[in-house]
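# Provided below for reference: sequence and predicted model.
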Amino acid sequence: MTDNQFKISSSSILNMNPKDLLNYVVFDNPVSKAVLKPFIKNAPVSMPPAPVTIITERVPLWQLAAQQGPFIRLAGICGASAVILGAYGSHKTYPKDRAKELKSIYETANRFHFLHTLALFGVPLCRNPRVTGSLMIVGTVFFSGACYYHAFTGEDKFGRLAPVGGTILILAWLSMVF
């Protein structure tokens, strides 16, 4: 062997990136090659990894949503009941002395009913759809139910359920985040 075979110029070492430099120091320099030669000849040849086949099939959205529980169907039922109650409330005659107050309470109940019905459509996309959906339904029934009852009868018998329902609705919205 000649001396030129073992020489590497200092400028070529300076031009190497860290990976190439480490590779040269550990494997490609003449000393490393001489030391590693007996081990490399007897080393088993590694097999290339098997190809991975990704199968994607189109699944209809309604089937994906149905896997997360009955919330799409419940949203349909809640939406229909919100429309029915909204129509009834717009044609109902309220006592003249409290008409403005009771109509306002009724409209609030119906607005929350509609809003949370729409939110039920997003429940299957949550991390914990059963928790979020259950909280959403219970909160809507408590809040809107208490307000509907108060607007229909003029009695505040279930008035304490409205703040509880509102709190449960807040928890339902927060459960979408966590």
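Looks like it arrived, so ask away.
# Every contact and neighbour count from this point should use C-alpha atoms.
Fine.
# in the protein, which spans are strands?
Under the criterion DSSP state E, the chain carries no strands.
# Centroid-nearest residue for it?
Cys126 (4.3 Å; CA atoms, centre = their mean).
# Would you quantify the distance from the nearest residue to that one once chain neighbours are set aside to Ser134?
Take Cys126 and drop its neighbours on the chain: the residue closest to it by CA to CA, 6 or more residues apart in numbering is Met176, 5.7 Å away. Between Met176 and Ser134 the computed distance is 12 Å (CA to CA, to the nearest Å).
# which neighbours do these two share?
Applying CA atoms under 8 Å, 6 or more residues apart in numbering, one finds that no residue jointly contacts Met176 and Ser134.
# also this one, for the comparison:
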Amino acid sequence: MDLWYILGYGKEALSAFDTLAKALGYQKADGKKEDMKELVKALRILLKPTFSLRIGGLSGIVAVSMAAYGAHVPDLQNNLQRRQIYEKGYKMQLLHSVALAHSENCRFPYVTCGLFTLGILLYSGSCYAHALSGNASYRYFTYAGEATLAAAWFSMLIS
């Protein structure tokens, strides 16, 4: 029981963890604990949100907010091309936010997380700027964002 307390889980979680350990066969009925390293590792991953998960969640919130905002902007409602560019921005951001949230499981988590974050900022940010301002010069950042997102997917592939 002391192991769970040392790992940073509260007293209220101790009995739940012991019950789970018994169910998974990591603890014998007489109370002697077997090798629990794998169980501890799995529980820490499941119960402690990671940095990439938080960044992915924040990016998802921004994507949904931008979708809601775009539905009420009169300039986008009157211009089909700009509305399509805006929609591509928030749809790509939402898709890559999910991948960003899971980048912690990659071989190079910081590289993958950084590439996804930079790619989302470049791609979706330039789509938003182009659609809202009407200035087509922002589209050059979109190409850099596409390349960065492709590199992020590649870093996920090699892990």
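Everything's here; your move. In this text the structure is predicted, and so the values were computed from the model without any measurement.
# TM value for the aligned chains?
Once the chains are laid over each other, their TM-score by TM-score structural alignment, normalised by the length of the second structure reads 0.70; 121 aligned residues with a CA RMSD of 1.7 Å.
# before we move on, the earlier item: the second structure: which residue goes with the residue nearest to Cys126 of the first structure?
With TM-score structural alignment defining the correspondence, Met176 of the first structure maps onto Met156 in the second structure.
# can you pull out the helices in the first structure?
3-6, 10-14, 18-23, 30-42, 61-66, 71-91, 99-120, 129-153, 161-177 (DSSP state H).
# Give me whichever of those helices is most buried.
Most buried of these by mean neighbour count (mean count of other CA atoms under 10 Å) is helix 129-153; its value is a mean of 22.
# Next up, the contacts around the residue nearest to Cys126 of the first structure.
Val123, Cys126, Arg127, Asn128, Thr132 are the contacts of Met176 of the first structure under CA under 8 Å, 6+ apart.
# what does the first one align to in the second structure?
Across the two structures, Val123 of the first structure finds its equivalent in Ser103 of the second structure, going by TM-score structural alignment.
# Could you count how many residues lie near that match?
For Ser103 of the second structure, the neighbour count with other CA atoms under 10 Å is 28.
# gap between the match of Met176 of the first structure and Tyr110 of the second structure?
For Met156 of the second structure, the distance to Tyr110 of the second structure - CA to CA - is 11 Å.
# And Leu118 of the second structure, by the same measure?
12 Å.
# Now do stretch 5-19 of the second structure: distance to the chain's middle.
Centroid displacement of stretch 5-19 of the second structure relative to its chain, using CA atoms, centre = their mean, to the nearest Å, is 27 Å.
# okay, and it goes to which residues in the first structure?
Under TM-score structural alignment, there's no match for stretch 5-19 of the second structure.
# May I see the buried residues of that stretch?
In terms of neighbour count (16 or more other CA atoms under 10 Å), stretch 5-19 of the second structure has its buried residues at Leu14, Phe17, Asp18.
# So which of the residues you listed is the closest to Ala42 of the second structure?
Phe17 (11.8 Å; CA to CA).
# check contacts around that closest one.
Trp4 are the contacts of Phe17 of the second structure under CA under 8 Å, 6+ apart.
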